[in-house]
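**Student:** After the sequence you'll find the predicted model.
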Amino acid sequence: MPTTPNPQHGLLWNPTIWGTLEPTWTIEPNIDIILKIAQRELNIPNNAQCDIRFLASGAFNKAYTISVGTAIRAAMRISLPVDPHFKTMSEAATIAYVRHHTSIPAPAVLACDASNANELGFEWMIEEYVPGRSLEEAWRGMSWLNNVEKKGFSPSLQELARRHQRRLDNLGMMDDESE
């Protein structure tokens, strides 16, 4: 069985029946602190009606919407420290790379903190909010031809094919120096 990585705030590694370790949240991110960070980073006045709502969670992240008045303004993704600093910085660099070098739509990173030495105690990233539904939701119940041709995936596949032709020199995470 693998050894448990160094202890990190908010993270517990639980053994699975397969002999691997699975990350688990031990505490929930504090909504009041998320609100404070959102107001500061997005220059939202203290007297503005600002609302934070849980959106979704995955293996390593929890996502929240940041609304001002009735409009969703941004999304905040809070990460477990599974690969402290590097995971968040690599994600921000990858998003910047995709936005700069492809026509694949990707939300802009508005602010991020790749350290858990902050008032929230977790790494976080605030991105443009892009409404829609997940590929998994869109894909269900559709034939392959509908998926590719009628739902607009064909241009995305063509873009991926073009990107495949421009290889990167190394394997691993992207960083600010990657180009």
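**Tutor:** Everything's here; your move.
**Student:** hey, let's count contacts and neighbours off CA atoms from now on
**Tutor:** OK.
**Student:** Just list the residues touching Trp13, thanks.
**Tutor:** Thr4, Pro5, Leu21, Glu22, Pro23, Thr24 (C-alpha atoms under 8 Å, 6 or more residues apart in numbering).
**Student:** for comparison:
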Amino acid sequence: MALEPTHQIDQSELASKITLGGFNIDWTTEPSVEVVEKLVRKHLALRPNAQVKVTPFTASAFNSLFAVYCSKGQFIMRVTLPVAPKVKTSSEVATLLFIREKTDIPVPQIMAYDANVHNELGFEWILMERIAAVPLREKWAQMSWLKKAMLVQKMVHFQAQLFRQKLSNIGNLYKESDARNFKSRQQRNSSYDVGEVVLPWRFVSNPAVHRGPYKTSQEYVGVLLRLLLNDANKYLRSDDEDNIKQGENMRQVHDKLQIMVNRLFVHSDVPEVTALLHRDLNDANILVSEEGDLVGIVDWECVAAVPLWQACRLPQFLEGPTCDKPPTPPKGEAPDNMYMESLEVYEQKQLRKFFLEEMQRVEPEWMRMFQTERLRTDILLAIEVSDNEFIIGAVKQWLSGVVQGRQVESLTDAIRNSLRKT
């Protein structure tokens, strides 16, 4: 069946409510464990009498995961709601295939998938191998400094590999066979196409918006700004005073951002060079062995090809406040929580420094982008977080300094310092 992009959420499969504060989803029909087992048997070509165990594993807003145990190993069946029908599943599959083909980043192998809800399960699904490992957060505190440094070194290697796999245009990745009948099709990389962007939150609440692929940063950021303005206007149409105030703040942020976007993003007809960015390289999605060795990276849904200036960012597990000196251990008593937290912040800063030094050695162009394009990445962050009522004041203050040409700290630091004062 030809894959046609669509943006209408199938209400027969879920209950959803778009509110001024976000997007709420409830599962109205639970996936059948019996049907999941039937699909597993079929696609793993198991004998009729082979034992198969399927148990609920975890769940998120969009997905329900089932653990699968059988004679051929352990697997994960991820069942997803049609929040971005066909394209979300198809893009994730293509991204994982691309990474396995082009890099040595350890990602799950796809065993089978169905990007259409019109099947016996009634949901889109992906059957993939389960990596035998645990989340980094379960081992981090027990890992030696050497193990942590070795893991950081591997992350540099992996991110450099993604950076080197250059693509064209801004959007999500699809297999050519899936993307062949897309309404918007752009230049191919081997057997892959860059197509529409999948599932940023404001795209979900604005189903009619153009989702790409985008040719340039100017076009891409321009769409995000229009989405911000749309959401601000929704708040302004509310009868609630707090919502109206939030809408006014968002409108002011939009106007200042528009000034900066006009300065920083020039018009061009040349398609942008892009690379894949995994935004959530946190200690839940990085998997390690019992000994603390990095053995897998998961959660590749909604990973997009983005401009190179956006692709060069620290992995999330290394982001945090700055601490230049190690804390002094308490005398004559066991370390308390405050000391351990301060020590963790200091170690994180040192590992962050090591990451950047290693990246300079491995991929200098990544470092050049990281060092010179901070303002553009901060502008993008301002767009993304400006609907948060708790930090929009810090965003407004930071933007005022930027528009006036004053030397200012990074937006991340400005937000962190603002929250520290509250």
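**Tutor:** Nice, I can see it. Being a predicted model, the structure only gives us computed values, none of them experimental.
**Student:** Please state their TM-score.
**Tutor:** After superposition, the two chains reach a TM-score (TM-score structural alignment, normalised by the length of structure 1) of 0.83; 171 aligned residues with a C-alpha RMSD of 2.4 Å.
**Student:** rewinding a little: if I align to structure 2, which of the contacts of Trp13 of structure 1 are still contacts?
**Tutor:** Contacts conserved in structure 2 for those, using both residues aligned by TM-score structural alignment, their matches' C-alpha atoms under 8 Å: Leu21, Glu22, Pro23, Thr24.
**Student:** ok, the counterpart of the third one in structure 2 - contacts?
**Tutor:** By that I understand Pro23 of structure 1. In structure 2, the residue matched to Pro23 of structure 1 (TM-score structural alignment) is Ile25. Contacts of Ile25 of structure 2 were listed using C-alpha under 8 Å, 6+ apart, and they are Leu14, Ala15, Ser16, Lys17, Ala61, Phe62.
**Student:** so which pair among the residues you listed is furthest apart in space?
**Tutor:** Lys17 and Phe62 (13.7 Å; C-alpha to C-alpha).
**Student:** Looking at these two now, which is surrounded by more residues?
**Tutor:** More crowded of Lys17 of structure 2 and Phe62, by other C-alpha atoms under 10 Å: Phe62, with 15 against 12.
**Student:** which residues touch that one?
**Tutor:** Counted by C-alpha under 8 Å, 6+ apart, Phe62 of structure 2 has contacts Ile25, Thr80, Leu81, Val83.
**Student:** go on, Ala149 of structure 2?
**Tutor:** Leu351, Phe354.
**Student:** follow-up on the earlier one: I'd like to know how far the match of Pro23 of structure 1 sits from Ala67 of structure 2.
**Tutor:** Remark: distance between Ile25 of structure 2 and Ala67 of structure 2 (C-alpha to C-alpha, to the nearest Å) = 23 Å.
**Student:** Likewise for Thr412 of structure 2?
**Tutor:** 37 Å.
**Student:** do Asn24 of structure 2 as well
**Tutor:** For Asn24 of structure 2 relative to Ala67 of structure 2 (C-alpha to C-alpha), the value is 26 Å.
**Student:** Equivalent analysis for Tyr346 of structure 2, please.
**Tutor:** Taking C-alpha to C-alpha, one finds Tyr346 of structure 2 at 37 Å from Ala67 of structure 2.
**Student:** cool, Gly401 of structure 2 as well?
**Tutor:** Noted for Gly401 of structure 2: a distance of 51 Å to Ala67 of structure 2, by C-alpha to C-alpha.
**Student:** For these two, indicate the residue with more neighbours.
**Tutor:** Ala67 (17 against 13).
**Student:** ok so, going back, out of the contacts of Trp13 of structure 1, which are buried?
**Tutor:** Leu21, Pro23 (16 or more other C-alpha atoms under 10 Å).
**Student:** of the contacts of Trp13 of structure 1, closest to Phe86 of structure 1?
**Tutor:** Taking the contacts of Trp13 of structure 1 together and measuring to Phe86 of structure 1 by C-alpha to C-alpha, the closest member is Pro5, at 15.3 Å.
**Student:** Am I right that that closest one is in a helix?
**Tutor:** No - counting by DSSP: H, G, I helix; E, B strand; the rest coil, Pro5 of structure 1 is located in no helix; its state is coil.
**Student:** In structure 2, what sits opposite Ser65 of structure 1 in the alignment?
**Tutor:** Quick fix: residue 65 of structure 1 is Thr, not Ser. Under the alignment (TM-score structural alignment), Thr65 of structure 1 pairs with Ala67 in structure 2.
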